[in-house]
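Peer 1: Compute the structure for the input listed below.
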Amino acid sequence: MTVTDTATLVEDLAATRQRTLDLVAHLPTADLERQIAPIMSPLVWDLGHIAAYEDLWLAHRHAGLDLLRPDLAALYDAFETPRAVRGDLEILGHADALEYLDAVRDRTLAAVERRGADPVLHEMVLRHELQHTETMRQAMAIAGLLPAGEPRLPGSGPARPADAWLSVPAGTHALGASDDRFAYDNERPLHAVDVPAFSIARRPVTNATWLRFVEGGGYVRREWWSAEGWAWKEEYDITRHEGVADGAADAPVCHVSWFEAEALARWRGARLPTEAEWEKAAGRLDGVGLVWEWTASTFGGYPGFRPHPYREYSEVFFGDRYRVLRGGSWATAPRVATTTFRNWDLPERRQIFAGVRLARDPLSPEEPS
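Peer 2: All right, here's what the predicted structure looks like:
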């Protein structure tokens, strides 16, 4: 979905903002203003950042207005203030952050009435706020502060052996987003890639499967881990996965790092799918959108990539450090979780709502399944 008319834009802005406010409505100010973990922002920082981002793009750059609070620009710039230091900064308190959100929104609505909607900038700002509410949920999950009923990770029932794997023949796939809808710069340009034949699991890995991995020596068997993954596990004394035993046995495992996902894949005699494989198969997979799914792919630009509308959204993260995730999670707004959307994070991160879907190369005729 892409905003093209002002009436729809105004409705969508209001609905998105209400979604943000409802998410934290049950929390006391003290929980909103404290830093829950070094890798997460105080929740109130996210609120101020949402306001500053909207003011920058919709009031300042789209409508040509001066920034409402230029003194806050660096404070709420994600590159100027890394997450680890945000709890030590003099950021806006809860009441002031809400006031800032309201004041910026008044400017946005006035600008929309005067200048109309920009199909790229307004959609980008809407999705930016939706993405931040998922990030806020990550912090809330760490602290046990999620609203009642969350997380929403239902079981999917027992899988029949015949349904376990989807065979995908070799062929060309048009990877990325077309020009007829909103997409981020890293999803473009649409380009053809040759994808060899492969098989992919129809469902994400479940808690029950993860428990078997653990009980079978998953965190002590060196042969299943990469050198980097084993070093991470040893340095941080990673010996188990919190929460798996408490979840439904047939629900997808969640909060899995890329290192752990890769190790489990080796244990199963499988591997992680590439993002081209994932995207090619996505329309026929079960459980997409319950947990983000790690891929084997590092995050980089597609051939012919051009940054838009600003370099810092994608390009500064390109390289071998980050791995791509696909599909979305229970906390991802459907507007964001398109088939071509590329999420990315460091391989050691566990705070994201990420799980695992396995892939493998075709079996030889004499090889048992």
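Peer 1: okay, CA-based contacts and neighbour counts for the rest of this
Peer 2: Fine.
Peer 1: For the stretch 51-200 of the chain, which segments are assigned as helices?
Peer 2: 83-86, 94-115, 121-143 (DSSP state H, counting those that start in this stretch).
Peer 1: Dump these into a markdown table; add distance to E348 and mean neighbour count as well.
Peer 2: Compiled in a markdown table, these are given as follows (distance: least, C-alpha to C-alpha, whole Å; neighbours: other C-alpha atoms under 10 Å):
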| stretch | distance to E348 | mean neighbour count |
| --- | --- | --- |
| helix 83-86 | 16 | 16 |
| helix 94-115 | 31 | 17 |
| helix 121-143 | 15 | 20 |
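Peer 1: for those helices, which one sits closest to V195?
Peer 2: Counting by C-alpha to C-alpha, V195 lies closest to helix 121-143 out of the helices of the stretch 51-200 of the chain; the figure is 30.2 Å.
Peer 1: Now do the closest one and helix 94-115, the angle between them.
Peer 2: Relative orientation of helix 121-143 versus helix 94-115 (axes from the mean of the first three to the mean of the last three C-alpha atoms, to 10 degrees): 160 degrees.
Peer 1: one more, for comparison:
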Amino acid sequence: MTDPAFDADTLRERALTTLTTARARTTLLTSCVEEPDLTAQHSPLMSPLVWDLAHIGNQEEMWLLRAVGGREAMRPEIDGLYDAFEHPRAERPSLPLLPPAEARHYASEVRGRVLDILESTAFHGTRLTEAGFAFGMIAQHEQQHDETMLITHQLRKGPQALTAPDPDPVPLFTGPSEVLVPGGPFTMGTSTEPWALDNERPAHRREVPAFYMDTTPVTNAAFQAFIADGGYDTERWWTPEGWAHIQQHSIHAPLYWHRDGKQWLRRRFGVTEVVPPDEPVLHVCWYEADAYARWAGRRLPTEAEWEKAARHDPASGRSTRYPWGDADPAPEHANLGQRHLRPAPAGSYPEGESPLGIRQLIGDVWEWTASDFLPYPGFQAFPYKEYSEVFFGPEYKVLRGGAFAVDQVACRGTFRNWDYPIRRQIFSGFRTARSTGDA
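Peer 2: From the prediction side, this is the model:
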């Protein structure tokens, strides 16, 4: 079921816009460096950029040209090369990948044919075509790989290749440090968002006791206080698995940070700079976020708590699409879409705050939650189980809210991200919570 406000003409225009926006970003991320940087593997955790480029085209061909359009396969011989489940990232550089020029031509040729199909496809009839779901799925897929490529750019050694204006400066946030989220039921997930992915569905009622949530994400300055107090050297703040992990890998600060005398510096997209105290902390793993929360006498919010804080409107009792309401994100609401290459200062975007006054729940940094990645009651895999189902379980922790690297098409109040608790190369931060009975 889809909200009737999303009519076919609006969704077709939205599909065209989001596909075009995604391709412009892909082009930027793969044209700002020379060919050796496109074909190199900058980390065993990431694919060569040229693999992402051709994979984007291949998935678009498979789902939009073949599955929706009924066209014959253009390059069936490369399907296996760009199957993310057949080839782990570490082995992709050894595959006979399309060279950059050929990968660009292939992706461009696919897109040209897709635009013809977009004009002629009825947005009803099958689950793939209903409300243009397949087009929205592919736009989200490309933007997710754009975020992955931006992570690769951050991992890449060498001079700066990407530039973007900084977020607007804001006065130091002086509002309350936490907000009470009232207890009671709310609607979690969605059954009406037209392009929501399978793990966001179906909508269901959740009972959430009252709790307190940080008004803003945890900042670099706050995290530095944790470091200065011996946070990385005090075993009692860490889970056994977290303590073993940081000991084994000699982790003493967020990724990309290093000490220079009395100040902390970081490397950000090829530039070394002083760590800004008022920005949300970035590039921390779940274990680091959890340890900080324990040190602060708090905890990470559950996924249900996070979504209630982000979507529940106490006045109406309904769940909105975003903290500020149902309108799509605008620049005054959130830091999204690689518009900037860093988080905005904590307390930014007052027009994007929730009815309770919580800020930056969307954009800036992905926020770790306490929850494992699990299916909702009534979950059904669609259109393939490898998108979500194979990842369900305690091995993965849920992140919410998106980051500056996330496009709005792949970011909403119901959107769920997940990763291993050791991951730090992602654009991850966090905020903390506490139960009402805690001091």
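Peer 1: TM-score of the superposed pair?
Peer 2: Aligned and superposed, the two chains score 0.93 in TM-score terms (TM-score structural alignment, normalised by the length of structure 1); 363 aligned residues with a C-alpha RMSD of 1.9 Å.
Peer 1: export the helices of the stretch 51-200 of structure 1 to JSON lines and tack on distance to Y76 of structure 1?
Peer 2: Formatted as JSON lines, the helices of the stretch 51-200 of structure 1 follow (distance: least, C-alpha to C-alpha, whole Å):
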{"stretch": "helix 83-86", "distance to Y76 of structure 1": "9"}
{"stretch": "helix 94-115", "distance to Y76 of structure 1": "11"}
{"stretch": "helix 121-143", "distance to Y76 of structure 1": "13"}
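Peer 1: So what's the residue count around A174 of structure 1?
Peer 2: By the measure other C-alpha atoms under 10 Å, the count of residues near A174 of structure 1 is 15.
Peer 1: Likewise for T39 of structure 2?
Peer 2: Using other C-alpha under 10 Å, T39 of structure 2 has 18 neighbouring residues.
Peer 1: and it, what pairs with it in structure 1?
Peer 2: Applying TM-score structural alignment, one finds that T39 of structure 2 aligns to E33 in structure 1.
Peer 1: Surely its match is in contact with L47?
Peer 2: No. The criterion here is C-alpha atoms under 8 Å, and E33 of structure 1 misses it with L47 at 10.5 Å.
Peer 1: Pull up the overlap in contacts between the two.
Peer 2: Counting by C-alpha atoms under 8 Å, 6 or more residues apart in numbering, E33 of structure 1 and L47 have no shared contacts at all.
Peer 1: Validate this expectation: W294 of structure 1 resides in a helix.
Peer 2: No. Counting by DSSP: H, G, I helix; E, B strand; the rest coil, W294 of structure 1 is located in no helix; its state is strand.
Peer 1: Quick one: map it onto structure 2.
Peer 2: Using TM-score structural alignment as the criterion, W294 of structure 1 maps onto W368 of structure 2.
Peer 1: Next, count neighbours for its match.
Peer 2: W368 of structure 2, neighbours per other C-alpha under 10 Å, totals 31.
Peer 1: For structure 2, which segments count as strands?
Peer 2: 178-181, 184-188, 204-208, 211-214, 257-260, 263-268, 271-274, 366-373, 393-400, 417-419, 428-429, 433-435 (DSSP state E).
Peer 1: Dump these to CSV, plus distance to W243 of structure 2.
Peer 2: What follows is these, written out as CSV (distance: least, C-alpha to C-alpha, whole Å):
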stretch, distance to W243 of structure 2
strand 178-181, 28
strand 184-188, 33
strand 204-208, 30
strand 211-214, 25
strand 257-260, 19
strand 263-268, 23
strand 271-274, 28
strand 366-373, 17
strand 393-400, 17
strand 417-419, 19
strand 428-429, 19
strand 433-435, 22
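Peer 1: Determine which stretch of the ones you listed is the most buried.
Peer 2: Greatest average neighbour count among these goes to strand 428-429 (a mean of 26), per mean count of other C-alpha atoms under 10 Å.
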